[in-house]
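Asks: Just a sequence and a predicted model for now, questions to come.
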Amino acid sequence: MTSTDLPDRRTSGPTPRGLRIRGATRADRTELAGLLRGLSLESSYRRFQTGLGPEPPPAVLDALLPEGLRGAAVLAYVGSALVGHGLWVRAGATPVAEIGLIVADDHQGRGIGTALARGLMADLGAHGVERVEVFASVTNEPVIRMVRRQAPDAVAEPDGATVTYSFAIPVLARAVRPVA
């Protein structure tokens, strides 16, 4: 992944200056646990559909740091502070992957999630993934707004209190290999 100062498409302003996005590894478990511990109950529920408790379970940390052909994770920093996490996980042997994002409460609404999603899209395309799925609660307005803005052709499949959005990765993203 590359560092980025991407402009944000929202009217509220640009992505924070100095935002840096990099690939994550298992060595980032402790730092990622700190980000998750700092989440409000609302943010935790929006991302995981449950509360994580005072200490993120080891299995959750393992799942959030996939490696190899199965998936990948990225971390977002403003200065030296970890402020976001994103990942993609392949859906079996298909060219489809699910993505998930989390941004620290005090950094939400600044375009960091959108920048994480863009970094993930470039990585997905380089790994032969053609379609993306985003699973969210129907009340998760930040995710719904981002999908509508960034993937206006996404197909929404509601299922009770949740919705899954599905959309194709832009052809350009499939042709570009991200810089490590």
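Replies: Nice, thanks for sending it over.
Asks: all contacts plus neighbour counts: C-alpha atoms, from now on.
Replies: Noted.
Asks: Just confirm Leu64 contacts Ala73, I think it does.
Replies: Yes: look at Leu64 against Ala73 with CA atoms under 8 Å: they come within range, at 6.9 Å.
Asks: any shared contact partners between the two?
Replies: Here Leu64 and Ala73 share the contacting residues Leu87, scored by CA atoms under 8 Å, 6 or more residues apart in numbering.
Asks: Okay, buried residues for the longest strand along the chain please.
Replies: Ranked by residue count and defined by DSSP state E, the top strand of the chain is strand 81-90. Residues of strand 81-90 classed as buried by neighbour count (16 or more other CA atoms under 10 Å): Leu82, Val83, Gly84, His85, Gly86, Leu87, Trp88, Val89, Arg90.
Asks: which other helices and strands contact the helix or strand where Arg46 lies?
Replies: Arg46 belongs to helix 41-48 when assigned by DSSP states H and E. For helix 41-48, the elements it packs on are strand 96-103, strand 131-137, judged by 3 or more CA pairs under 8 Å, 6 or more residues apart in numbering; DSSP states H and E.
Asks: before we go on, here's another structure to hold up against the first:
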Amino acid sequence: MNQTQTRPPLVRRAGEPDADELARMLSRLTDLSRYFRFQTAIGSPPREALLLRMLCPAGAAFVATREDTIVGHAMWAWAPGDTTAELAAIIGEEEQRRGLGIRMLSIAAADAISAGATHFLFVVSAANERSIRMVRRRWPEATVERDGTLLTFVAPARLPDQPEERPNVVDKQVGSLQRGEVTAAGELRPMDDVVPAL
């Protein structure tokens, strides 16, 4: 492993200028990873409209980068309901199972809470056992409903590693991002949790 790979990715807010690099990351994913995230074919390269929805949602989007290469994406967007935010993330194959997904979901969750979210929504393929375990482990109080091959989880809005939302933790997460990039070092370790396929 070279020195560049040992440095943790940096997480920052995403925007339209990230479209080409995000398209490259999505195109390098396996068909199964893309299916678990989108529940449909997205094409390779993905359509511009999809990229713009991922980068400029009705909420906020974040990317993780190594050098200038995007290795992860997370977002939140307002869902039906006054204060429900849907959380979603996707991580490059080489970065999966190392905690980056949880780190990015924590950042997205903190941002959504600071915007007023009181509940989180996760839509997960019933075949995506790792993501289902992650949601149940990190948000054990979540309720779940099944609709065909999809499971819809609704949980109280809190950070995935906190028993309840603590304002000082949320303020620290959001404040770090407002100052620019933050390192993902605190979460990078081998683990079974992967990002929800939403």
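Replies: Everything's here; your move. Here the structure is a predicted model, which is why all the values come from computation and not from measurement.
Asks: Send over the TM-score of the superposed chains.
Replies: For this chain pair, the superposition-based TM-score is 0.83 by TM-score structural alignment, normalised by the length of the first structure; 163 aligned residues with a CA RMSD of 1.9 Å.
Asks: Give me the mean deviation of the helix holding Arg46 of the first structure from the second structure.
Replies: Mean deviation of helix 41-48 of the first structure relative to the second structure after superposition (mean CA distance after the TM-score superposition for the first structure): 0.5 Å.
Asks: now that helix against strand 96-103, angle please.
Replies: 170 degrees (axes from the mean of the first three to the mean of the last three CA atoms, to 10 degrees).
Asks: rewinding a little: TSV please, covering the buried residues of strand 81-90 of the first structure and showing distance to Ala27 of the first structure.
Replies: Listed next are those as TSV, based on distance: CA to CA, whole Å:
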residue	distance to Ala27 of the first structure
Leu82	14
Val83	17
Gly84	16
His85	14
Gly86	16
Leu87	15
Trp88	18
Val89	19
Arg90	22
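Asks: rewinding a little: which residues in the second structure does the helix holding Arg46 of the first structure align to?
Replies: On the second structure, the counterpart of helix 41-48 of the first structure by TM-score structural alignment is residues 31-38.
Asks: What is the corresponding segment of the second structure for the longest helix along the first structure?
Replies: Secondary structure of the first structure per DSSP state H: the longest helix is helix 112-126. The aligned range for helix 112-126 of the first structure in the second structure is 100-114, by TM-score structural alignment.
Asks: And that stretch against the first structure, how far off on average?
Replies: Superposing on the first structure and averaging over aligned pairs (mean CA distance after the TM-score superposition for the first structure), stretch 100-114 of the second structure comes out at 0.7 Å.
Asks: Buried ones in that stretch, by neighbour count?
Replies: Of the residues in stretch 100-114 of the second structure, those buried (16+ other CA under 10 Å) are 100-113.
Asks: Over to stretch 160-178 of the first structure?
Replies: Buried residues in stretch 160-178 of the first structure (16+ other CA under 10 Å): Val163, Thr164, Tyr165, Ser166, Phe167, Ile169, Ala173, Arg174, Pro178.
Asks: And for stretch 67-77 of the first structure?
Replies: Buried, per 16+ other CA under 10 Å, within stretch 67-77 of the first structure: Gly71, Ala72, Ala73, Val74, Leu75, Ala76, Tyr77.
Asks: Please, which helix or strand holds the fourth one?
Replies: Which is Val74 of the first structure. With DSSP H and E as the criterion, Val74 of the first structure is inside strand 71-78.
Asks: and the gap between the residue of the first structure most remote from its centre and Ser137 of the first structure?
Replies: Within the first structure, the residue lying farthest from the chain centre (CA atoms, centre = their mean) is Gly160, at 23.0 Å. Counting by CA to CA, to the nearest Å, the gap between Gly160 of the first structure and Ser137 of the first structure amounts to 9 Å.
Asks: who wins for proximity to Val143 of the first structure among the helices and strands packed on helix 41-48 of the first structure?
Replies: With CA to CA as the criterion, Val143 of the first structure lies closest to strand 131-137 of those, at 7.2 Å.
Asks: got a list of contacts for the closest one?
Replies: For strand 131-137 of the first structure, the external contacting residues (CA under 8 Å, 6+ apart) are 46-47, 49, 95-100, 143-144, 161-169.
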